[in-house]
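Visitor: have a look at this prediction, sequence included:
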Amino acid sequence: MASNHTTAAPRKDPMLPSYLDDPALASVALVATDMDCTLLADDGTLPPDFNQLIASMENAGIVFCAASGRPCYTLREMFADHLDTIALMSDNGAAIAYRGEIIYKSLMEPKDVDELLGFTLEDGRGCPTVCSLDACYIRACDRVHDGYFRKFFSTIRYVDTLDGIDAEVNKYTVYFPERNAEEVFADAYRDAWGDRFHVTNAGREWIDVMNRGINKGSGIERLCEHLGIPTADAAAFGDTYNDIQMLEAAGHGFVVANAEEHMHAHANYLAPSNNDRGVSTVIEAMLAVRR
């Protein structure tokens, strides 16, 4: 059975060109960026000047999109001052909002969620969560990880059982506190579910499962179509597996310097690291060439 991790032929030159080598920065009309380890520093903070940068992008005719595995309600809180101008691609493309309105959502069948839950519980590794448009449902027995969960899910409903959750579910996610998600993905989830769903790692702590065809790349394509922007004029920033399709779909794919080297095969250019505020640096370069 096929993996959902996209692969590409290795580059002859292992070093990506710098973002400064992009000859068409002035043509960018959409900036979509991953959050954790990409836009956010390791301490979880946004760049200190980012509110002003969003306003500057709007003035320059560039649409900003937060593209994340995080849910829409969490992203709304993070960018509350800009909801009437920006786009939010949440749950790895399973829900897309623009100017405060949901323009696309892909909901999972309850029977599929229950089947995935049974698999996780039988496997015995990881903490299952059921992600809906309005809240994340987590077993009460996993509340011990609440401090970590709150970094991603601003609305959590702890329940005795995840069976038969009555909600608009658009993603099933498993948290691995031992940071072995990549190994468990390759050992169990890839072959069991890769033909029926889009299954991917979101770093070393998470395995995300969405409906087949749902990923950040298809999300970029849907958003560009809605905006009337060619994907060639979209810029994407990412660092890990669940960013691959987005980096490949956008005409300007930037991988941050802190990403593992295997991610270079899926991008066009190298941006500074998340802790060096690489996304802001590249956006400032885009704005500078427009002046």
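Guide: Nice, I can see it.

Visitor: when you work out contacts or count neighbours from here on, use the C-alpha atoms and nothing else.
Guide: OK.

Visitor: what helix or strand is the closest residue in space to Ser56 that isn't next to it in sequence located in?
Guide: Distance criterion CA to CA, 6 or more residues apart in numbering; nearest residue to Ser56, sequence neighbours excluded, is Leu287 at 7.8 Å. Using DSSP states H and E, Leu287 sits within helix 278-288.

Visitor: other SSEs contacting that helix?
Guide: Counting contacts by 3 or more CA pairs under 8 Å, 6 or more residues apart in numbering; DSSP states H and E, helix 278-288 is packed against helix 50-59, strand 269-271.

Visitor: try this one next to it:
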Amino acid sequence: MYKAVVFFDLDGTLFDNDKRVTQASIKAIAQLKANHILPVIATGRSLFEITGTLEQSGIDSCVCADGSYIQVAGRALHTEYLKTSDVKAITAYAQQDNLPVSYYNPNGFVVSHTNKLVRENYRELKETVNVDAGAYLTTKMNMLFVFTPERDKQDDVYREKFHGTFSFYRNNFRGLDVVKYGVSKRSGIENLLNHTGLADVPTYGFGDFYNDLPMFDAVKTPIAMGNAVPEMKAKAAWVTTSNLQNGIVNGLKHYNLI
């Protein structure tokens, strides 16, 4: 039986700026497991994007794609797929402004069409871009990414237009993660805890960006990275050092988890 559960965001949190887990963090995760504490990755990324990270870090449980895919001990627990008709509707809406849409499932992704933003985004993520505008018609998808660079204007427009159908999370300055309405890191974490019988053990969460805010609502002890956005720091029980200054290790030590 696990004594506690610790959830880690990846980008800006468990990852350094080269998208790698440091040796110090890998050692800390091994110590967590030795102390009967369950480490879980909670990320906006999809499963196929983090398979190497899971192997490298020794973590085999995750809440991926903003809560729409859950895995425990290497086995899929739940995937929250989107309705094809809903995906078609938001694709058509995005196309009115010639905005690209990426379509994700746990195994991979495709893009409706490319532009400079698309190329920059996936170059940064070290992912190869494949174009297939109609993939969602024959393949189930659990997450989308709509390239909406005009943040203040477009975020509110999409949330109002598709309220009750989709939930939106600002992933980066280039666009929005899109999942089924009500799905979030919080719902994914709660689902995982309930299915594993761990809902009553102490829970901790490390995060840095806006899509981590729902995670902070789901854990008993939210910990913001030193490089986190102000909203995260305001909501945190404690602010550790940055992802480049052993923030994970220092946070775990602060709470005597290692």
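Guide: Perfect, I can see it now. Note that the structure is a prediction, hence the values are computed from the model and not measured.

Visitor: got a TM-score for the pair?
Guide: With the length set by TM-score structural alignment, normalised by the length of structure 2, the two chains reach a TM-score of 0.88; 257 aligned residues with a CA RMSD of 2.5 Å.

Visitor: that older thread, deepest-packed of the helices and strands packed on helix 278-288 of structure 1, please.
Guide: Comparing these by mean neighbour count (mean count of other CA atoms under 10 Å), strand 269-271 comes out on top with a mean of 24.

Visitor: tell me who's in contact with the residue of structure 2 most remote from its centre.
Guide: Computed with CA atoms, centre = their mean, the residue of structure 2 farthest from its C-alpha average is Gln96, at 27.9 Å. Shown in contact with Gln96 of structure 2 (CA atoms under 8 Å, 6 or more residues apart in numbering): no residues.

Visitor: to which residue of structure 1 is it aligned?
Guide: Residue pairing (TM-score structural alignment): Gln96 of structure 2 is matched to Glu122 of structure 1.

Visitor: roughly how far does that match sit from Cys131 of structure 1?
Guide: According to CA to CA, to the nearest Å, Glu122 of structure 1 stands 20 Å off from Cys131 of structure 1.

Visitor: could you do Asp208 of structure 1 as well?
Guide: Shown here: Asp208 of structure 1 relative to Cys131 of structure 1, a distance of 10 Å by CA to CA.

Visitor: hey, what's in contact with both of these two?
Guide: Lys171, Tyr172, Thr173.

Visitor: among the residues you listed, who's most crowded?
Guide: Using other CA atoms under 10 Å as the neighbour test, the shared contacts of Asp208 and Cys131 of structure 1 are led by Lys171, with 28 neighbours.

Visitor: so Ile70 of structure 2 sits against Leu47, correct?
Guide: No - using CA atoms under 8 Å as the test, Ile70 of structure 2 is too far from Leu47 to be in contact (9.1 Å).

Visitor: among those two, which residue is more densely surrounded?
Guide: Using other CA under 10 Å, the more surrounded residue of Ile70 of structure 2 and Leu47 is Ile70, with 27 against 23.

Visitor: hang on, the more buried one in a strand?
Guide: Yes - assessed with DSSP: H, G, I helix; E, B strand; the rest coil, Ile70 of structure 2 lies in a strand.

Visitor: what residue of structure 1 matches up with it?
Guide: Here Ile70 of structure 2 is matched to Ile96 in structure 1, going by TM-score structural alignment.

Visitor: got a list of what that match touches?
Guide: Ile96 of structure 1 sits next to Ala87, Leu88, Met89, Ser90, Ile102, Ile103, Tyr104, Lys105, Gly219, Leu223 when contact means CA under 8 Å, 6+ apart.

Visitor: what sits against the nearest residue to Asp142 of structure 1 once chain neighbours are set aside?
Guide: Once flanking residues are discounted, Asp142 of structure 1 sits nearest to Cys127: 6.9 Å by CA to CA, 6+ apart. Each residue near Cys127 of structure 1 by CA under 8 Å, 6+ apart is listed here: Thr120, Asp142, Val174, Tyr175, Phe176.
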